[in-house]
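> Predicted model, plus sequence, below.
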Amino acid sequence: MRRAMFRGFALSLACAFSVAAGTAQAADTSVTPRTYNVWQWNVAGNTIHDGSLTDGLVDQAVDSIVNRGADFAAFNELCQNQYSAIITELRARAWPVDGNTSFARFEPSLPAGDADVCAGSAYGNALFSKHPLGSADRVTLPTDGTAEARNLLCAPLADGLGTVFCTTHLTTDPDFKSTQLKAVFDQLATYDTPIIAGDFNVQPHHKKLNPYYAPSVNTVANDGNTGSYRELDDADSAHCPGHGESTTDAPSDNKCGIAAKIDLVFVRESTLAGPYSADSLAPSTACTGVAACSDHRVLIGTVTVQ
C-alpha cells in the first residue's frame, strides 16, 4: 500500500514538475554570451579513500581541473579535509584568477566527528570557481530516512551577470528520488542562468528525469520529456544520442547497451547561446592502494549561455 501511495504521489509531483518547467525565466539577450568549461566528479572520498590526503586523489583532481581548463568544478562524496587540500593546491597552481580568494564552497551531508567517516572530517559536496563567487545557497533536500542529509549547493558568480553554479548528490533510494529531484528543480527555477553538475543517481532515460529534459530531447534512448533543460552530453551523435556516455561501470537498462550514466550537467535550454558538448573521462589509476581513483568518471563539458 505504501508503494502504491508513493507512485500516486510521484505522478502528481511529475505533473507539477512539468507545469513549473514551463515557467522558466527567459534569458536576458542584452548580456554578452559567456562560455564556461564545467568539470564534475564523484570522488568517493570516503568509501574508496577513507579521507586520505596522501594517496593521490587530491593531486589527480587538481591536475584534471587545471589541465582541462575548468571554469567551474563540482565534487560529490568529498571529505572536508580533502576540500581544504584542494583549495591549497589550486591556489598554488594559480587557478583562481585575479587574486580570487572567494572561489570555493562546501556543504556537509554528514558532519565531522565520526572516526569511520572521512577520518573524522565532514563529508559532502563542494564547488570551485576560477572567478569569484557570491554567497552560497545551501538547501537540505527532503530526507530519505538515512543519516545523510542530502543537499543542493549553489553559488552565483560575483560578476552580477546571473550565472549560478550548483551541485547535488541525490539519494540512491528510488522511493525518494522524485521528491529530491523536485526540490532541486524548484530551487533552480529561482535563478536566471543556472548550471548544475552532480551525481543525480538517476539515468537520462528514466521517467523521473522527464520533467528536466526539454521536449527537444526526443530520441530512441530518451523520449517523453516535458521539461526545460538540456544535459551537456545529450547532443553527442556518436555516443547514445539524447543520453550520452557512461559515467560509471554499473549495468544499465538503457537502449544503447552501455553502462550507467548518473553524473549529469544541466543547463536551461532558454539560456543557451551556442553549441554545447561533454565528455566522460576514464578515472585515473594513479591513486595508491586502489585500482582506480573513483568508481565514477570525470564528466567535463563546455557551454555558452546568455
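Here it is on my side, so go on. Numbering: from 1, shown residues only.
> C-alpha only now, for contacts and for neighbours.
Noted.
> just so I have it, where are all the helices in the protein?
Per DSSP state H, the chain carries helices over the ranges 2-21, 57-67, 80-92, 177-188.
> Need the contact partners of the third one.
Contacts of helix 80-92 from elsewhere in the structure, counted by CA atoms under 8 Å, 6 or more residues apart in numbering, are 45, 51-53, 58-59, 61-62, 96, 104, 106, 108, 118, 121-124, 126.
> Next one for the comparison:
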Amino acid sequence: MRRLAGILTALLLSLGVVTPAAADTTATYQVWSWNVAGWAMNKALINNGMVSGAVSSIQVRGAQFVALNEICWQQYKEIQSKLATAGWPQDTTNFSRFAEQRADVCNGEAFGEAIFSKFPLGTAQKVLLPQDETKEQRQLLCAPLAARPQLRFCTAHITPYSTNVQQLQKVLSVLEQQNADGDTMLLAGDLNAQPSWGRLDDWYDADLKTDVNIQNRGQYRELDDLDPICAGYGEKTTENNTEGQCGQSSKIDLIFVRKNHLKGAYSEDSLAIAQNCTGGKPCSDHRIIVGTVTIDR
C-alpha cells in the first residue's frame, strides 16, 4: 500500500499536480471580552486603572482573542501599546482593529469597539447595524486570522434601545452567511439581550432546553450555557440589579460559536468587577467574561 501511494504521488508530481498536505485545523482558543465603559465611567482616561487592569487580565487569563466595547480611542491605543510592549501579540504591527461608533464623546476622540488578536489579522469587516434613536452608529466588527482566513473573530455592542431586535437579527444574518461561505465565527460582546429572552431563540441551539431557556430553534452555543450556576443561562455579567435568572443580576455579555464548528468541550467564566479605578470606584458596570472553546479552524 505504501509503495502504491508512493507511485501515485510520483505520478501526480510528474503531471504537475501538487497535493496539499493535510492540515489539522482544530484548535483551542481563549476568548476575553469586556464592556469597559470607557467614557461613561472612565471618561477616556488611560491612567485610572482600567487600562492597566485590562492588560493585566488579558495576559493572566492567557487570552488569544479580546473584544472591547464602549472604548475610547485613547484607551484603545494605550492597550495596544501596552500589549505590544509586553510581547503579547505575534506581530506588534498587526493585531488589533477598531470601529468608530460616535465622535461626540471621549474628549473629541473616537468612541467605539475593538478587537485584539494574539495572531496577525487580515482585513477587517465592518457591518453597519440598523440605526436606533441615538447618535451612535453601531457596527459588527470582524477580522479573519491572516494565517487561517476561514476563522473570523467578531464583536458587537448591540443597542439597548428600539432596534435591539433588528440589530441582533442583522448580526445573526451575517454570521449565518459567513457559515454558508465556509467560515468559522467567534462572536463576543455586549448584546444587551439575556439568554432567556425570546429574541435570542433564533440564536440558541434547538437542542438546548432548560427551565429558563426552553424554546430555542437556533444553531449556536453560548460558552456559558452549560454552567450549573444557571443551566441554559449562565453566570451574571452585570451587578446590582435583579433582572437575571436564578436569582442573579442580568447576563448580557455573551460569547457565541455555531455548534457545527465545535470540536470539544467549552466553558466560560464571569469575573467580579474590579473596584480600584479613579479613587477606589468600579472600573465598569460590566464584568469581564473569559471563555475557552475548541473549534475546527
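All right, it came through fine. Worth saying up front: this structure is predicted, and the values here are computed from it rather than measured.
> about what we covered before: how about a markdown table for the helices of structure 1, with mean neighbour count added?
Formatted as a markdown table, the entries for the helices of structure 1 read as follows, by neighbours: other CA atoms under 10 Å:
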| stretch | mean neighbour count |
| --- | --- |
| helix 2-21 | 15 |
| helix 57-67 | 18 |
| helix 80-92 | 18 |
| helix 177-188 | 20 |
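> is it possible to export these to CSV including distance to residue 219 of structure 1?
Formatted as CSV, the helices of structure 1 follow (distance: least, CA to CA, whole Å):
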stretch, distance to residue 219 of structure 1
helix 2-21, 19
helix 57-67, 32
helix 80-92, 39
helix 177-188, 22
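> I'd like to know which of the ones you listed lies nearest to residue 222 of structure 1.
Across those, residue 222 of structure 1 has its closest neighbour in helix 2-21 (16.4 Å, CA to CA).
> can you give me the angle the closest one makes with helix 177-188?
With axes from the mean of the first three to the mean of the last three CA atoms, to 10 degrees applied, the angle from helix 2-21 of structure 1 to helix 177-188 works out at 20 degrees.
> What sits closest to the spatially most central residue of structure 2 if chain neighbours are left out?
For structure 2, the residue whose C-alpha lies nearest the mean C-alpha position (CA atoms, centre = their mean) is residue 188; its distance is 2.1 Å. Of all residues not flanking residue 188 of structure 2 in the chain, residue 255 sits nearest, at 4.3 Å (CA to CA, 6 or more residues apart in numbering).
> What's the match for that neighbour in structure 1?
The equivalent of residue 255 of structure 2 in structure 1 is residue 265 (alignment by TM-score structural alignment).
> Was I right to think that match contacts residue 199?
No: counting by CA atoms under 8 Å, residue 199 is not a contact partner of residue 265 of structure 1; they are 9.1 Å apart.
> Which neighbours do those two have in common?
What both residue 265 of structure 1 and residue 199 touch, as defined by CA under 8 Å, 6+ apart, is an empty set.
> Assess the claim that residue 18 of structure 1 and residue 213 are in contact.
No: look at residue 18 of structure 1 against residue 213 with CA under 8 Å: they stay out of range, at 10.1 Å.
> Check the contact lists of these two and give me the overlap.
The overlap between the contact sets of residue 18 of structure 1 and residue 213 (CA under 8 Å, 6+ apart) consists of 226, 227.
> can you give me the strands in structure 1?
For structure 1, the strands identified by DSSP state E occupy 34-42, 72-79, 104-110, 123-129, 137-140, 151-156, 163-168, 193-199, 229-231, 263-268, 272-281, 298-305, in order along the chain.
> Now render those strands as a markdown table, adding distance to residue 9 of structure 1.
Rendered in a markdown table, the data for the strands of structure 1 read as follows (distance: least, CA to CA, whole Å):
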| stretch | distance to residue 9 of structure 1 |
| --- | --- |
| strand 34-42 | 30 |
| strand 72-79 | 28 |
| strand 104-110 | 26 |
| strand 123-129 | 28 |
| strand 137-140 | 20 |
| strand 151-156 | 21 |
| strand 163-168 | 23 |
| strand 193-199 | 24 |
| strand 229-231 | 23 |
| strand 263-268 | 25 |
| strand 272-281 | 33 |
| strand 298-305 | 32 |
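> Now for the residue mapped onto residue 40 of structure 1 from structure 2: which residues touch it?
Residue 40 of structure 1 maps onto residue 33 in structure 2, with residues paired by TM-score structural alignment. Taking CA under 8 Å, 6+ apart as the contact definition, residue 33 of structure 2 lies against 66, 67, 68, 188, 189, 253, 288, 289, 290.
> Let's see that with 6 Å instead.
Neighbouring residues of residue 33 of structure 2 by CA atoms under 6 Å, 6 or more residues apart in numbering: 66, 67, 68, 288, 289.
> ok, those residues vs residue 133 of structure 2, which is closest?
Of all the contacts of residue 33 of structure 2, the one with the least separation from residue 133 of structure 2 (CA to CA) is residue 68, at 22.9 Å.
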